Each structure stands twice: as C-alpha cells, then as structure tokens.
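Participant: below are the sequence and a predicted model for it; my questions follow.
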Amino acid sequence: MREAVLPRLPDALPEGAALARVLARFEALAVAVSGGVDSLTLATFAHRHGVPLTVIHAVSPAVPAEATARVRALAAAEGWDLVVTGTGEFDDPRYRDNPVDRCYFCKTNLYDRIAGLTARPIASGANLDDLGDYRPGLTAAAERRVVHPMIEAGMTKADVRALARALGLPDIAELPAQPCLASRVETGIAIDAADLAFVETAERRLAALLGGGTLRCRITREGVVVELDEALMGEAPGVAALMTELCAGEARSFAGTRAYRRGAMFVRS
C-alpha cells in the first residue's frame, strides 16, 4: 500500500481527503475516462496525487467527438499516459438490439477491451448518485472487479463537481450530465450509427441555438423528439423550426418537443 497523500489544494475538501485514502490502496490503476466530469476528475486527482495511471478512453459512434477532444486536451495538459481505443460494442448484436440492459453489453465490451490492454485494476468514475439509477453497466463492472473509488469515498455528484473546481477545472466542474448517444434511442429500436450521428449533430446545433441548458434529441417510434428542461420550453418554436429543417434533410419525421425526463428512453415491459 502506498502512503496516503492528502490533497494539495487551496481548500483540503473532506471528500478529497477520503478519496486520497481510497486511492492509497492501489499501486497503480487503469482509469476508464468517458469525457464527463466524474471520470476526468478522478483521473486528474489520482494523477496529481502520484498514483501511476493508464488513462483509457474508448471511441465509438456512441461517444460524442467533443468528449474525445476534451479527454485529449486534458491528457495533454496533465501529462497523462493516455490510450485511445475502440470498444467493439457495435460488433455485438446484443448491444445493437438495444434491450433495456443495453448498457450491460456496452460495459462488458469496454471492460474486456481494457483488461486486454493492461493488467492494472480498472477504475470507473461512478459516484453515489449513480447507485440510485437503473445502471446495468454496474453489473458488468462488478463481474469484472472494476473499482469505484468515488463511491468508496462516499462522494456524490455535487462532491465531484466541488472537487473538480478545487482542482482548478471549472469548465469540467460545470459539464452537464451527458450519457452516451445510444441513450437517446428508445429501447427496442436497433442502435444505428447513422441515428447517433444525427443525434450528435442535432444536439450540437440545438446547443448553439439555445446557449445552454439540458436538452436531448430522442429517437422514438413516433419519430424524432426533442426534450427540453423547463427553462428552455419557451424556445420550443425555434427548436421546432430547426429540427424540422434537420429532419427534412434526412427524411426523418419530427414528432415535436416535450419536457425533459431523465431516462425517458428506457421502456420496460
């Protein structure tokens, strides 16, 4: 066991001290980094506190290009040993069929690929808030003995954001929740790379139009639906005009706007 190194931060946050103690158990780690606040914060904190790391980022049609760019930029700034790899989930028909436990097959492919690249223990950026959701990916992680240092340290999403700010990563700290693009596809509709590319383009255009806030472009049986948080609902007419144009360009049907609901595409019988 390495000696615990407490955070060298302007404010030694309790959650940072707890995380340092958890990380002290490991001689080295392979951190799976998606490009979101959780995994980026974990990798930054662990690296700055002397944990030998391999940082692994997986690319696929389900990962937004801006997430990959964010990972590459932070890796260069922090001096990480970064490995970018494909996961191969699109070669798995169980994933492409998009059952309600699709994330299990995604994470199975991801963690198996990482295990083939390094013998180091695999760490995820999951936090306590993730335990309150339906997360079949956590089952795949448990089967492969993936560790969750932030959960062990008792950290919530708010704690992770506070730690990111203390690390001097304000832009990372304020990143909105951004699950993979496949989460925009209603359960039972096959995962298709062209659909995910459309979703990515639509959300990028909508973000530019609206200037912020939570939004999702959904692929449903009724057609393309845009979900907006309450603060953005007044912009629905402009959203509808843009989406009608984008859908017409790809012979898709725009089915309107509605209020944002987390996990809306998981349809369980």
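Facilitator: Right, received. Where do you want to start?
Participant: from now on I want contacts and neighbour counts done on CA atoms only, so please keep to that.
Facilitator: Noted.
Participant: can you classify Ala140 as helix, strand or coil?
Facilitator: Following DSSP: H, G, I helix; E, B strand; the rest coil, Ala140 is assigned to helix.
Participant: surely it touches Asn109?
Facilitator: No - using C-alpha atoms under 8 Å, Ala140 makes no contact with Asn109, being 9.2 Å away.
Participant: so where do the helices sit in this protein?
Facilitator: According to DSSP state H, the chain carries its helices in the segments 14-23, 37-48, 65-78, 93-96, 102-117, 136-143, 149-152, 157-166, 170-173, 193-210, 236-249.
Participant: okay, one more to line up with it:
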Amino acid sequence: MDRINKSKFNVNALKSQLQLNNSLIIATSGGVDSMTLAYFAHKEVSTDVTMFHATSSAVPLEATVRVQSYAKKYSWSLVCHDVGEFSDEDYRKNPIDRCFYCKKNLYGFIANKFPDHIICSGTNLDDLNDFRPGLVAAQEKKVIHPFVEAGLYKADVRGLAVYLGLNDLAVLPSAPCLSSRIETGIRIKPSELSMVEEVESMLRSNFNPTTARCRIRLNGVVIELDKATIAKLDSKKKKSILDKVMIVLERHNWNSALSIETYKMGSAFNDNTKFSN
C-alpha cells in the first residue's frame, strides 16, 4: 500500500478514535506529530476541540510562532500558557526522568483548567519503543494517544501530513525541548536555554545543517551536527562555525571549552540509555 493510500486508511482509523470523545484538548508542542493531530482534529472531527500550547524557556520560539500561525490561519481555538515547570525543583534538577516532571506539570495544568475535556497527545507507536518518562505522567492524567490507537508510526504521521496538504509539517525535523540539550544532573537555567536556542538558530541560518544541537555538558559546550554536514567541513569551515558560536556564547557571558562532534541521539544523557533528543 503506497503512502497516500495508507494515509487514507489511517484517516478513517484516526477519525474513529477522536470521535469517541466529545470535548478534546490537543497538547500541541509545535512539532509534526501534535500539529498534524491538531489540524486533523479541527478539520475532520465534529466535536469541541481546543489546542493547548505550553510556553516556557524550554520551548523554542519558532515552535510557538508555528502554533500561533496555524491557529490564526485555520481558526483554531488556542490557549497558550506557561504551565510552571520551572517552578518545579524536581524538573530544574534535570534528573534522567526530567520529562516526567515536565509532562506532569503540563497535563496537570490542562486537567485543572479543562476538567471536562479529554487530553490528547501526538504520541505515535514509535515513541512507545523509546525511553519516554512523560508517558507515565500521561497515564496518570488519563491522556489519550489517538495516533497510537489508530496504529500510526512516525512515518505514517508524516504521510498523513502530506495527505492533508501540510507539506511544511511533513518535513519538520525532530525538535525536542531545549532542556534536552543540558546534560542530566546539570541544573536547568532559563538563561542557558536562551543561549542554546540562539546558537542553534544561528547555525541553521548560516550553515543549513540537517540537524544542529548545542549541548551543555560538564566539560563545556559541544556543537553537534549531522553526519553529512560534518563530512563537508574542512578546517576553515569548522573554524568559521566555532568563531560564530563563540560570539553568541560570549554575548551570554559564557566561557568554556567548545568543540564540534557528530550528532548522536541522547548524548546529553550521561548513561548508556537511548533517548530522543
């Protein structure tokens, strides 16, 4: 079955899952999964649907702008709010299950504000095979995962986005929250997340890598770029990247070792478990 036909099949399965509930809140981060779910729910399901987008230092500005742009373009009912994870010391300590505390604050806030609504996430079947502490928080608040129930994997979600004409979403790279750039055990500081966001934005604008991460580790700052981009770097280009990154770091009064490495999923975690960041 080709991608489009498979997406048509998934449309029916997904619609059936969403129509089981009358009032829905879609937790919308700005990534391909939750954005595609939000668009689909608003367009295809005749029920009360509200999008909720959490704003904080850990959420890239471009993600918030994307959500707000879609909401305006397609007349979504949208609520944007800081859910308070930075007031949670368990989150700020940045333990290995930091995502649990993030989602606990997110889903707890939504559940309190919309007690009569069912919370939906953009979780897909691939996510169930990853280390996702946030899924525990979701279970505690009875969050539903329509993509999972409809049998959609990540590739299916991207295919669905294409089917729906959302080509800009279909090609979005994975973009975990900015806190995922901080090595576990290092306290999360909003000022450092702002620096990370500025560095990554500069890298994308100036060097157009497929993947760019600015990691803060105990031994300094590491710039991670995808393998193809790394392969094209000669000493001159590498120096240019490091020089431009250093300008940003100095603007944030940051002075530490700086290096470039090949992107590795989960490298901000200081153990041997695999993570999506």
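Facilitator: The structure has been received and is ready for your questions. Everything numeric here is computed off the predicted structure, so don't read it as measured data.
Participant: how about the helices of structure 1 in TSV, adding mean neighbour count and distance to Glu222 of structure 1?
Facilitator: As requested, the helices of structure 1 are exported to TSV (neighbours: other C-alpha atoms under 10 Å; distance: least, C-alpha to C-alpha, whole Å):
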stretch	mean neighbour count	distance to Glu222 of structure 1
helix 14-23	21	45
helix 37-48	23	33
helix 65-78	15	27
helix 93-96	18	20
helix 102-117	19	21
helix 136-143	16	26
helix 149-152	22	38
helix 157-166	20	33
helix 170-173	17	35
helix 193-210	17	14
helix 236-249	15	13
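Participant: of those helices, which is nearest Ala182 of structure 1?
Facilitator: Of all the helices of structure 1, helix 193-210 sits nearest to Ala182 of structure 1, with 6.7 Å by C-alpha to C-alpha.
Participant: which strands or helices does that closest one pack on?
Facilitator: Applying 3 or more C-alpha pairs under 8 Å, 6 or more residues apart in numbering; DSSP states H and E, we find helix 193-210 of structure 1 packed against strand 215-220, helix 236-249.
Participant: now those as TSV including distance to Val83 of structure 1?
Facilitator: Converted to TSV, those look like this (distance: least, C-alpha to C-alpha, whole Å):
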stretch	distance to Val83 of structure 1
strand 215-220	29
helix 236-249	35
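Participant: counterpart of Ser77 of structure 2 in structure 1?
Facilitator: Counting by TM-score structural alignment, Ser77 of structure 2 lines up with Asp81 in structure 1.
Participant: from Val22 of structure 1, how far off is its match?
Facilitator: Distance, Asp81 of structure 1 to Val22 of structure 1, using C-alpha to C-alpha, to the nearest Å: 21 Å.
Participant: who wins for proximity to Ala67 of structure 1 among the helices and strands packed on helix 193-210 of structure 1?
Facilitator: strand 215-220 (16.1 Å).
Participant: which one in structure 1 is aligned with Gly165 of structure 2?
Facilitator: Checking TM-score structural alignment: Gly165 of structure 2 goes with Gly168.
Participant: return the distance of that match relative to Phe45 of structure 1.
Facilitator: For Gly168 of structure 1 relative to Phe45 of structure 1 (C-alpha to C-alpha), the value is 11 Å.
Participant: which position in structure 2 aligns with Leu53 of structure 1?
Facilitator: Checking TM-score structural alignment: Leu53 of structure 1 goes with Val49.
Participant: so its match makes contact with Ile26?
Facilitator: Yes - the criterion here is C-alpha under 8 Å, and Val49 of structure 2 meets it with Ile26 at 7.3 Å.
Participant: more crowded one of these two?
Facilitator: Using other C-alpha atoms under 10 Å as the criterion, Val49 of structure 2 and Ile26 rank with Ile26 on top: 28 against 21.
Participant: ok, that one to Cys120 of structure 2 distance?
Facilitator: Ile26 of structure 2 is 5 Å from Cys120 of structure 2, by C-alpha to C-alpha.
Participant: just Ile188 of structure 2 next, same as before
Facilitator: From Ile188 of structure 2 to Cys120 of structure 2 the distance is 27 Å (C-alpha to C-alpha).
Participant: circling back to that earlier point, who wins for proximity to Leu228 of structure 1 among the helices and strands packed on helix 193-210 of structure 1?
Facilitator: Among those, the nearest to Leu228 of structure 1 by C-alpha to C-alpha is strand 215-220 (4.6 Å).
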